[in-house]
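J.: Just need the structure, nothing else, for what follows:
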Amino acid sequence: MITGEKLISGCRLCGADTAGEPITDGLLRRCPSCQFVWTASDLPPPEQLYDSAYYETDGYQDYFTSARQRRYESIRRLRWLRSRVRPATLLEAGSAGGYFLRAARDAGIDARGVEVSDAAASFAREQLRVPVRTLRFEDHEQPVPVDVVCAFHVLEHVTDPWRFLAAARAALPPGGWLALEVPNIASAAAHRLGSAWPAIAPEYHRWHFTPASLARLLTDCGFDVVARDTTFSRFYWQAPARLRNVRNLLFADFAASRSLRVTHPGLGDLLRVFARRSGDGRTVDSLQARPRPSQRSIHERKHP
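T.: Here you go, the predicted structure:
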């Protein structure tokens, strides 16, 4: 539900004095200096957006009943994570219905989650029997540092990515790992499909990252980027989904990249990053206090 439009009086990534140039039929704005992209319309707080309807019809098609697909995605993400690090403890930010946590715990990892949606967190606890707290990750205080913080398709949703990453940093020891996956606005599919690219999702996604802008954000927030790549959505599709999407995303991917590989240095529509908490002595409070441009409404646009 879009409740209004906002004008950012400066880029929140580089601090440039700009309202951003409209792109993708005016749905998004892009900083002309650093190319950071944000959604033009204001959004309700996450607690209101991610109710049971989001998981059943609005954001997903029957998320809670598509267990086979969710398990498949989770196993692939866990395999990717363990290709770089073998954690004993793990904290997932935005753990949704808990499928990744279930896969991690089944692999012997002490995995726990934080989820803002009460509907999703309740499902994780009651149906999958995994430990999930219901609150914003930014408000979570981790009593003992964990080896890895994971966030899969979460950073684009949060109100304040800087505060979110400060919380992730606080949950890690120096050298601890952060594993992220977000949509890639610089992908082949995004360029080809424009406003029809499904991952724009302006009703839910506030921020839109490229490999360069995400790396800059992580560096600003006290992380060292160790590895990054992109993958195409079909990496997570089972056979029925591949057939359903062959005319849109699959064609767009191949037409721009001329490759049937599932990974690519920059053209895949999913951006994946491994980063480590730097040991430069910066405190969480100093990272949270970093000045950023303000937002001001240019007009209200109410929708039922």
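J.: Could you use CA atoms for every contact and neighbour count after this?
T.: Fine.
J.: if I look at the closest residue to residue 161 other than its chain neighbours, how far off is residue 66?
T.: In this structure, residue 161 finds its nearest non-sequential neighbour in residue 155, 6.2 Å apart by Cα to Cα, 6 or more residues apart in numbering. Computed as Cα to Cα, to the nearest Å, the residue 155 to residue 66 distance reads 23 Å.
J.: ok, these two, which is more surrounded?
T.: Using other Cα atoms under 10 Å as the criterion, residue 155 and residue 66 rank with residue 155 on top: 25 against 11.
J.: Can you report how many residues neighbour the residue nearest to residue 87 when sequence neighbours are not counted?
T.: With Cα to Cα, 6+ apart as the criterion, residue 87 has its nearest non-adjacent residue at 5.6 Å, and that residue is residue 147. The tally of other residues near residue 147 (other Cα under 10 Å) stands at 21.
J.: Report all helices and strands that the helix or strand where residue 296 lies contacts.
T.: Secondary structure assignment for residue 296, by DSSP states H and E: strand 295-299. With contacts defined as 3 or more Cα pairs under 8 Å, 6 or more residues apart in numbering; DSSP states H and E, the secondary structure elements packing on strand 295-299 are strand 4-8.
J.: Following up with a second sequence; could you model it the same way so I can compare the two?
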Amino acid sequence: MADSQTHRSAECRICGSSVVFQFAARNEELWRCRACGFLQVAEEPSPETLDAIYSQSYFTSSKYKDDPVALSRENSRRLKMLSECADAHAEVLDAGCSTGDFVAYAKDSFQMYGNDYSEFAIQLAQERNPELADRLMAGRLEDSVWSDRQFDAICLWDVIEHIWDPVQALQDLLAHVRPGGAILLSTPAADSMMARALGVYWPFMTPPEHLSFFSLDAFKAAARAAGNCQVVSYSRRGKWANLAFIAYKMGRIAPKWFPTALLRPFQMWPLKKISIYVPTGDILYVVIRKATAPATVGSISS
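T.: This next block holds a predicted model:
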């Protein structure tokens, strides 16, 4: 863990204001901005650490095993959100597309493209969507792998919390959104009651996998810092998940409380097939629109 004294005068990666130490989780220091409330991991992980995190096992663990009910309900929510922001058959980039679940779900409604940090994940996405293989690319989001193309919309489903410099990432993405186009995202809501109550035991508190934790105010500050865009809608929701995924999260966050032997039955049929809606309100959904489009702030439908 980094020396805390090194970071006491550090600046917020969003607004440049001073930050204050909050707590340590998984041997990483978390610091909160005094101005915008952005909660951030203090030390940037090395490329070697990122490669270890996003190895093949990350995409083949119980976290990513298919659950038709939970995946369908989540993707249905996301597709409805996208349909409210873009015309039918618009060109859409799923940035951080993982193994291509949403690409496969939305490809009949939109012209879908995708990229992900992991070459292994993209290989699986291409196998799942062979007709779109040339539209699915591996590479870091910040590297702007789609440098020669603009899109009507870009989706960031559970991605921005993995990014060290979210403002730069938003600026890179906005450069590839057509005027009036939208960026749609979901991310853990660090200002939710669940997050505040559980603290280091919050299921999404998994540094250095997650590096950036947003309240709504922090995300609005990030959008302002990125420039040329405006938050036009937002909501906080729970999540559909199967018992296997819930058990996976419990074991990862608090292994002493939830040892493998205790959670193993939840990974087995038929329990792992049971999906429930968990009304945590700790997932933030946001739409930002690139300049030239009218903007009204409010809540999106479920």
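J.: which residue in the second structure lines up with the residue nearest to residue 161 of the first structure?
T.: Using TM-score structural alignment, the equivalent of residue 155 of the first structure in the second structure is residue 160.
J.: Now that its match has come up, it's in contact with residue 166, right?
T.: Yes - here residue 160 of the second structure lies in contact with residue 166, judged by Cα atoms under 8 Å, at a distance of 6.5 Å.
J.: Could you name every residue contacting both of these two?
T.: Common contact partners of residue 160 of the second structure and residue 166 (Cα atoms under 8 Å, 6 or more residues apart in numbering): residue 212.
J.: those helices in the stretch 1-150 of the second structure, which residues are they?
T.: Using DSSP state H, counting those that start in this stretch, the helices found in the stretch 1-150 of the second structure span residues 4-7, 47-53, 56-60, 68-83, 101-106, 119-128.
J.: Out of those, the one nearest residue 290 of the second structure is which?
T.: helix 68-83 (15.0 Å; Cα to Cα).
J.: got the buried residues for stretch 157-176 of the first structure?
T.: Of all the residues in stretch 157-176 of the first structure, those buried under the rule 16 or more other Cα atoms under 10 Å are 157-159, 161-176.
J.: typed the wrong thing, it's stretch 41-52 of the first structure
T.: 41, 42, 43, 49, 50, 51, 52.
J.: For these, please prepare CSV with the additional fields distance to residue 111 of the first structure.
T.: Shown next, in CSV, are the buried residues of stretch 41-52 of the first structure (distance: Cα to Cα, whole Å):
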residue, distance to residue 111 of the first structure
41, 35
42, 34
43, 31
49, 26
50, 22
51, 24
52, 24
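J.: picking up where we left off before, from residue 224 of the first structure, how far out is the residue nearest to residue 87 of the first structure?
T.: Taking Cα to Cα, one finds residue 147 of the first structure at 15 Å from residue 224 of the first structure.
J.: Repeat that for residue 99 of the first structure.
T.: Taking Cα to Cα, one finds residue 99 of the first structure at 28 Å from residue 224 of the first structure.
J.: Comparing the two, which shows the higher neighbour count?
T.: Set side by side, residue 99 of the first structure and residue 224 show more neighbours around residue 99, with 23 against 20, by other Cα under 10 Å.
J.: contacting residues around the counterpart of that one in the second structure?
T.: By TM-score structural alignment, residue 99 of the first structure lines up with residue 101 in the second structure. Residues in contact with residue 101 of the second structure (Cα under 8 Å, 6+ apart) are residue 125.
J.: Quick one: the strands in the second structure, in order.
T.: For the second structure, the strands defined by DSSP state E cover 19-25, 28-33, 39-41, 91-95, 111-116, 136-138, 151-157, 177-188, 212-213, 229-242, 275-290.
J.: want to throw these into CSV with distance to residue 219 of the second structure?
T.: CSV is the format used below for the strands of the second structure (distance: least, Cα to Cα, whole Å):
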stretch, distance to residue 219 of the second structure
strand 19-25, 16
strand 28-33, 12
strand 39-41, 11
strand 91-95, 18
strand 111-116, 22
strand 136-138, 26
strand 151-157, 13
strand 177-188, 10
strand 212-213, 9
strand 229-242, 9
strand 275-290, 9
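J.: do you know which of those lies nearest residue 80 of the second structure?
T.: Ranking these by proximity to residue 80 of the second structure (Cα to Cα) places strand 177-188 first, at 11.4 Å.
J.: for that closest one, packing partners?
T.: strand 151-157, strand 275-290.
J.: what range in the first structure does it sit on?
T.: Under the criterion TM-score structural alignment, strand 177-188 of the second structure matches residues 172-183.
J.: Show me how far the matching stretch is from its chain's centre.
T.: Relative to its parent chain, stretch 172-183 of the first structure has a centroid offset of 12 Å by Cα atoms, centre = their mean, to the nearest Å.
J.: if we can go back for a sec, now the strand holding residue 296 of the first structure: which residue numbers in the second structure?
T.: By TM-score structural alignment, strand 295-299 of the first structure lines up with nothing in the second structure.
J.: Tell me what angle that strand forms with strand 4-8.
T.: For strand 295-299 of the first structure against strand 4-8, the angle by axes from the mean of the first three to the mean of the last three Cα atoms, to 10 degrees is 130 degrees.
J.: Can you tell me what sits against strand 295-299 of the first structure?
T.: Under Cα under 8 Å, 6+ apart, the answer for strand 295-299 of the first structure is 4, 5, 6, 7, 8, 9.
J.: which of those sit farthest apart?
T.: 4 and 9 (16.0 Å).
J.: residue contacts, residue 228 of the first structure?
T.: Here residue 228 of the first structure is in contact with 211, 265, 271, 272, 273, 274 (Cα under 8 Å, 6+ apart).
J.: What is the aligned counterpart of the third one in the second structure?
T.: Alignment note (TM-score structural alignment): residue 271 of the first structure maps to residue 284 of the second structure.
J.: Quick check: that match touching residue 195?
T.: No - the criterion here is Cα under 8 Å, and residue 284 of the second structure misses it with residue 195 at 11.8 Å.
J.: between those two, what contacts are shared?
T.: Joint contacts of residue 284 of the second structure and residue 195 (Cα under 8 Å, 6+ apart) are residue 189.
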